[in-house]
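[1] Take a look and give me a structure for this.
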Amino acid sequence: MSEVETTGQKIARSLIANGVDTVFGIPGAHMYDFNDALYENRHKLRFIHTRHEQGAGYMAYGYAKSSGKPGVFTVVPGPGVLNAGAALCTAYGANAPVFCITGNIMSHLIGQGRGQLHELPDQLATLRGLTRASERIAHPTDAMSVMSGLFTRMKSGRPGPVAVEAPWDVFGQKGVAEAPLIGEEASPPLINPADIAAAVALIKAAKNPLIMVGGGAVDAAEEVLALARALQAPVTAHRSGKGIAPADDPLSFDFVAGFDYWRTCDLLIGIGSRLELQFMRWRWLPPGLKTIRIDIDPTEMVRLKPTVGIVADAGDAASAVLNELGEGRANRESELASFKDRARAAYESVSPQVPYLDVIRKVLPRDGFFVEEVSQMGFTARFAFPVYAPRQYVTCGYQDNLGFGYNTALGVKVANPDKCVISVSGDGGFMFGVQELATAVQHNIAVVAIVFNNSSYGNVLRDQRQNYQGRYIGSDLKNPDFSTLAESFGVRAWKVSSPEQLKTTLEKAIEIDAPTLIEVVVEKGSETSPWPFIHPAAPSEG
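    Modelled structure (predicted):
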């Protein structure tokens, strides 16, 4: 270790000490001393440079969401931060441990409003509105403590994005070299035994319990399934919780089957979930319903007050409940199978989405990753695409933002180089991040991009046709030939127009183990709406 080192070097060593091995981003003048520190540590920190700051942020998100490890990106201040802002919003909404490293103008000019290069009025306040915590390193002596504190905040309790900024001049300032500090995850809240007893009493009185899991339960799959088997209660999820209960487990319900069962449910057990499905999308509560919520974030118990709330780690609380339950219930697998069969029969009518998704699922290895995006395929996949393990279905959560899919998939592949990663986008969303085809080629990131081209923003087009008497505005898209465009980047590409063609082409694309793209031509406006399954009518509505 040298006697002195720059702030940039301190930040780089802090990343390494805290288990980071990859940084996504774009270099720039404010960041040169940090960028140079990345070069010095290039054998320990892989730097993947992107073609847009939003791409860097989403790749860090995909890395974090699929692995559970910190996803780190670096961008210049001002416009760079703002360009990456959508990715930070997504990380905040989907509770992903993403770390943004940026700069600022010279220390003595911050807050002066002089119009310096990349100056953003109160950038730190902007970042704090998009993250769990954001701090400034004002001097080299601050670097290690600020970085470790942010790592702790990012990983503790409800995880989420954090950011650090350093002024232009501070990155190159030298201070005494010191050992990096490790940002340890804070201990989870202690479980209140009275809450466990109250939950067990509700469970014993219930006849038809339903377990709803979200992203907060991805590391508690074993405990959740053990509880579900003891209760013989189906487990359902919306997006982030898919795969916690493997789709082929008898107790695993897609949410179409979940809504069917919901009609007679008398106890909802939410584990690491905001319960968006039940309270925002299904919009109908069975008479006399009781609720148990297990969540590490105490504010959730205020936002949506349950009958019994347990503030705790998901796995710890599920195990505590199971330990107090005693003897399990009689097997209901044959009874529950009928719900799964009815659901599948119902949504087979969603065409051509379901036939295409069936093909993708058949070809994608069981341990492969599926990255959705806001599109007709993405919406349908939430209920019609089986997932077999946590983190394998990567979603943008409630932000539902275009441009998420392909960029995020690149980060997923970097975090999981030995796994197959498929990105599914619409034509509109894919164009938000098409430039990252160059990143995929330059760094040989072997994602298979499937672009469903219906020459429109499909949801907008449908809504304008159905609700606004065909007064179309801004929903029609004139697109490039995606396969030819991809080939111009050096990406192997194909164009298909049927599920059968997609199957054979997808098998070929996966075998190549290089960046590939498949354009699927879909007739404009031809898709069956998936929304009746996402926002189903309540029983009283027919």
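
[2] Could you use CA atoms for every contact and neighbour count after this?
    OK.

[3] What is the host helix or strand of residue 409 packed up against?
    Using DSSP states H and E, residue 409 sits within helix 405-415. For helix 405-415, the elements it packs on are helix 53-67, strand 369-371, strand 421-426, helix 427-430, judged by 3 or more Cα pairs under 8 Å, 6 or more residues apart in numbering; DSSP states H and E.

[4] if you compare these, which one is most tucked away?
    Of the helices and strands packed on helix 405-415, the one with the most neighbours on average (mean count of other Cα atoms under 10 Å) is helix 53-67, at a mean of 30.

[5] And the contacts of the next helix or strand after that helix?
    Per DSSP H and E, the first helix or strand lying C-terminal to helix 53-67 is strand 71-74. Strand 71-74 has contacts (Cα atoms under 8 Å, 6 or more residues apart in numbering) with 20, 22-27, 56-57, 59-64, 97-102.

[6] re earlier: let me have the helices and strands packed on helix 405-415 in a markdown table, extended by distance to residue 189.
    Formatted as a markdown table, the helices and strands packed on helix 405-415 follow (distance: least, Cα to Cα, whole Å):
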| stretch | distance to residue 189 |
| --- | --- |
| helix 53-67 | 23 |
| strand 369-371 | 32 |
| strand 421-426 | 36 |
| helix 427-430 | 40 |
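
[7] Compare these and give me the one nearest residue 505.
    Relative to residue 505, the nearest member of the helices and strands packed on helix 405-415 by Cα to Cα is strand 421-426, separated by 13.0 Å.

[8] neighbours of the closest residue in space to residue 220 that isn't next to it in sequence, just the number please.
    Nearest residue to residue 220 in three dimensions, chain neighbours excluded: residue 315, at 4.6 Å (Cα to Cα, 6 or more residues apart in numbering). A count of nearby residues for residue 315, using other Cα atoms under 10 Å, gives 20.

[9] for the helix or strand hosting residue 315, packing partners?
    In the assignment (DSSP H and E), residue 315 maps to helix 314-325. Applying 3+ Cα pairs under 8 Å, 6+ apart, one finds that helix 314-325 contacts helix 193-205, helix 221-231, strand 290-295.

[10] The second one - contacts with which helices or strands?
    Contact partners of helix 221-231 among helices and strands, from 3+ Cα pairs under 8 Å, 6+ apart: helix 314-325.

[11] Over to the longest one?
    Using 3+ Cα pairs under 8 Å, 6+ apart as the contact definition, the elements that helix 193-205 packs against are strand 308-311, helix 314-325.

[12] Show residues contacting the first one.
    The reference is to strand 308-311. Against strand 308-311 from outside (Cα under 8 Å, 6+ apart): 189, 191-192, 195-196, 198-199, 291-298, 301, 317.

[13] Here is a second sequence; please produce its structure as well for comparison:
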Amino acid sequence: LLGPEPGPVLLSIPYNVQKESVDENVLEQIHFPSQTALRHTSPTTDLVALLRAAQHPVIIAGHGCIQTGAREIVAAFSKRFNIPVTTSLKAKGVVAEGTALSLGCLGVTSNGDAYRYLVDHADLLVFLGAGFNERTSYLWNAKLLANKKIAQVDRDDAQIGRVFQPDVAICGDILAVMENVFLSLEADAMAPKSLDRLEDHQAAIAPSSNEGRTEQPEAFRLIQLFFGELAQRFPHNALVFDDNIVFAQSYFDVSDRNHYFPNSGISSLGHALPAAIGARCFSPDSPTFAILGDGGFQMCCMEMMTAVNYGIPLNVVVINNGTLSLIRKNQFQLYGERYIDCDFVNPDFSLLAQSFGVQHYRIETEAALNILFDHADLTGGINLIEILLDKHAFPRYLSAR
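    As a prediction, the model looks like this:
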């Protein structure tokens, strides 16, 4: 609310805080300063010193890297000095995922690989424009930060030290700071860090038994293959808007030339479809995908007619399992499988597509998936793509809500 830049503000209040009682008299004691002075002005030489001393540093890149145009410098820095990078959900693709130095996405709904590396091996965490919120921090799991040096670089002074106390805190433009640090380490001829632990970690990643790792049963194979094909067939310039986020966080390797837009955890069901339409108008040559659950799609499905009316090419991908998966998952885990108001009946999506005058693809086999990517016009057409999923299959991470 008091930030230096105008615009919308999202107030995210943790669930435990929402349940607390508050004495209304405390409101009289709150003082809102007219201007916030910068409090964090550590010199970049302090960050340089931490990086030189660390054996196994890790960069945690947040959306601030994208906002400040720092994607290229972060990728170059990582490659030059052999420093692995993990990202927040909104920062997927800051460093091309699927490459050797990418740990993938950090967060409670991810597959847990980055979590395990940070806990077991990292001795320095460099936060670049990452807020370390409830999702990214695994509900503020203390193991992630224990026994590590911490550096934080953010252009918003209010973000620094808000969740954890960094050893080095720099408020400034991430691009400018990292360029300065890069040049300093080059001038000092700092050798690249050893990749032994990273290579051992990647070779020894266990399946679903690891703490923090999301289960990946065979039931998700079609979704996993879909995201794999999407990444391979559209390695650059694709726009992907995602309501679901859970599957993409683990299965979609976003390249540094693609753009991924999740729902940011606000659970704004159905936003992906109108958002994708707007983005395609702005970037008319970019293959565009809106990925939704069937519950979210039913909240906004008539927006497809907007795409038809204006001839806006679009791929709407609906995960069809006949349920609100997050609600069903929580009722499975926390309420003894006492399911209430989470299941529903879907329309016939083929007839719905026919009524819109768009192409329909129903994916329930690998052969059907191959037909989609081999023959569908995913760049210039309007397609309704339906991927079948068993409603009893969902990643069984615990959301703790």
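
[14] nearest to residue 393 of the first structure, of the helices and strands packed on helix 405-415 of the first structure?
    strand 369-371 (5.1 Å).

[15] Show where the closest one falls in the second structure, residue numbers please.
    Residues 239-241 of the second structure are matched to strand 369-371 of the first structure when aligned by TM-score structural alignment.

[16] Superposed on the first structure, what's the mean shift for that stretch?
    Its aligned residues in the first structure lie a mean 2.3 Å from stretch 239-241 of the second structure after superposition (mean Cα distance after the TM-score superposition for the first structure).

[17] Outside of that stretch itself, list whatever touches it.
    So stretch 239-241 of the second structure is contacted by 258-263, 272-273, 275-276, 279, 286-291 (Cα under 8 Å, 6+ apart).

[18] And stretch 317-327 of the second structure, how far out from the chain middle?
    Stretch 317-327 of the second structure has its C-alpha centroid displaced from the chain centroid by 19 Å (Cα atoms, centre = their mean, to the nearest Å).

[19] Same question for it: list its buried residues.
    Within stretch 317-327 of the second structure, the residues that qualify as buried are 317-326, counting by 16 or more other Cα atoms under 10 Å.

[20] what's the distance between residue 412 of the first structure and residue 359 of the first structure?
    21 Å (Cα to Cα, to the nearest Å).

[21] Pick out whichever of these two has more residues nearby.
    Shown here are residue 412 of the first structure and residue 359; by other Cα under 10 Å, residue 412 has more neighbours (34 against 17).

[22] Dump the buried residues of stretch 317-327 of the second structure to TSV, plus distance to residue 374 of the second structure and secondary structure.
    TSV is the format used below for these (distance: Cα to Cα, whole Å; DSSP: H, G, I helix; E, B strand; the rest coil):
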residue	distance to residue 374 of the second structure	secondary structure
317	16	strand
318	19	strand
319	20	strand
320	22	strand
321	25	coil
322	28	coil
323	30	strand
324	31	coil
325	30	helix
326	32	helix
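
[23] Any chance of a markdown table for these, columns distance to residue 98 of the second structure?
    Below are those laid out as a markdown table (distance: Cα to Cα, whole Å):
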| residue | distance to residue 98 of the second structure |
| --- | --- |
| 317 | 23 |
| 318 | 25 |
| 319 | 24 |
| 320 | 27 |
| 321 | 28 |
| 322 | 32 |
| 323 | 31 |
| 324 | 30 |
| 325 | 27 |
| 326 | 27 |
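
[24] Grab the two from the residues you listed that are most spread out in space.
    Farthest pair in these, by Cα to Cα: 317 and 326, 18.0 Å.

[25] Quick check: closest non-adjacent residue to the spatially most central residue of the second structure.
    Nearest to the mean C-alpha position of the second structure, by Cα atoms, centre = their mean, lies residue 89 at 1.5 Å. Of all residues not flanking residue 89 of the second structure in the chain, residue 105 sits nearest, at 6.1 Å (Cα to Cα, 6+ apart).

[26] any idea how far the one you found is from residue 380 of the second structure?
    Distance, residue 105 of the second structure to residue 380 of the second structure, by Cα to Cα: 30 Å.

[27] Which one's more surrounded, the two?
    Taking neighbours as other Cα under 10 Å, residue 105 of the second structure and residue 380 compare with residue 105 leading, 32 against 17.

[28] can I assume that one is in contact with residue 251?
    No - Residue 105 of the second structure is beyond contact range of residue 251, at 10.1 Å (criterion: Cα atoms under 8 Å).

[29] Now do the shared contacts for those two.
    Between them, residue 105 of the second structure and residue 251 share no contacting residue under Cα under 8 Å, 6+ apart.

[30] quick one, strands of the stretch 1-150 of the second structure?
    Secondary structure of the stretch 1-150 of the second structure by DSSP state E, counting those that start in this stretch: the strands cover 57-61, 85-87, 102-105, 124-128, 149-154.

[31] my guess is the residue nearest to residue 220 of the first structure meets residue 223, correct?
    Yes - contact criterion Cα under 8 Å: residue 315 of the first structure and residue 223 qualify, at 5.5 Å.

[32] Need the contact partners of stretch 386-401 of the second structure.
    Contact partners of stretch 386-401 of the second structure, identified using Cα under 8 Å, 6+ apart, comprise 15, 108-109, 212-217, 219-220, 222-223, 246, 317-323, 325, 329-330, 333, 349, 360-364.

[33] Tell me how many other residues crowd residue 101 of the second structure.
    The number of residues near residue 101 of the second structure, taken as other Cα under 10 Å, comes to 21.

[34] What's the match for it in the first structure?
    Using TM-score structural alignment, residue 101 of the second structure sits opposite residue 251 in the first structure.

[35] Could you pull up the contacting residues of its match?
    Applying Cα under 8 Å, 6+ apart to residue 251 of the first structure gives the contacts 228-229, 232-235, 245, 333, 336.

[36] Is residue 394 of the second structure in a helix, a strand, or coil?
    At residue 394 of the second structure the chain is in coil, as set by DSSP: H, G, I helix; E, B strand; the rest coil.

[37] Residue 338 of the second structure: neighbour count?
    So residue 338 of the second structure, with other Cα under 10 Å, has 11 neighbours.

[38] Got a quick ChimeraX command for the buried subset of the contacts of stretch 239-241 of the second structure?
    To isolate the buried ones among the contacts of stretch 239-241 of the second structure in ChimeraX, judged by 16+ other Cα under 10 Å, type:
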select :258,259,260,261,262,263,272,273,276,286,287,288,289,290,291
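
[39] before we move on, back to that, need the strands of the stretch 1-150 of the second structure in a markdown table (columns: distance to residue 113 of the second structure).
    What follows is the strands of the stretch 1-150 of the second structure, written out as a markdown table (distance: least, Cα to Cα, whole Å):
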| stretch | distance to residue 113 of the second structure |
| --- | --- |
| strand 57-61 | 13 |
| strand 85-87 | 10 |
| strand 102-105 | 7 |
| strand 124-128 | 16 |
| strand 149-154 | 20 |
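
[40] No further questions, thank you.
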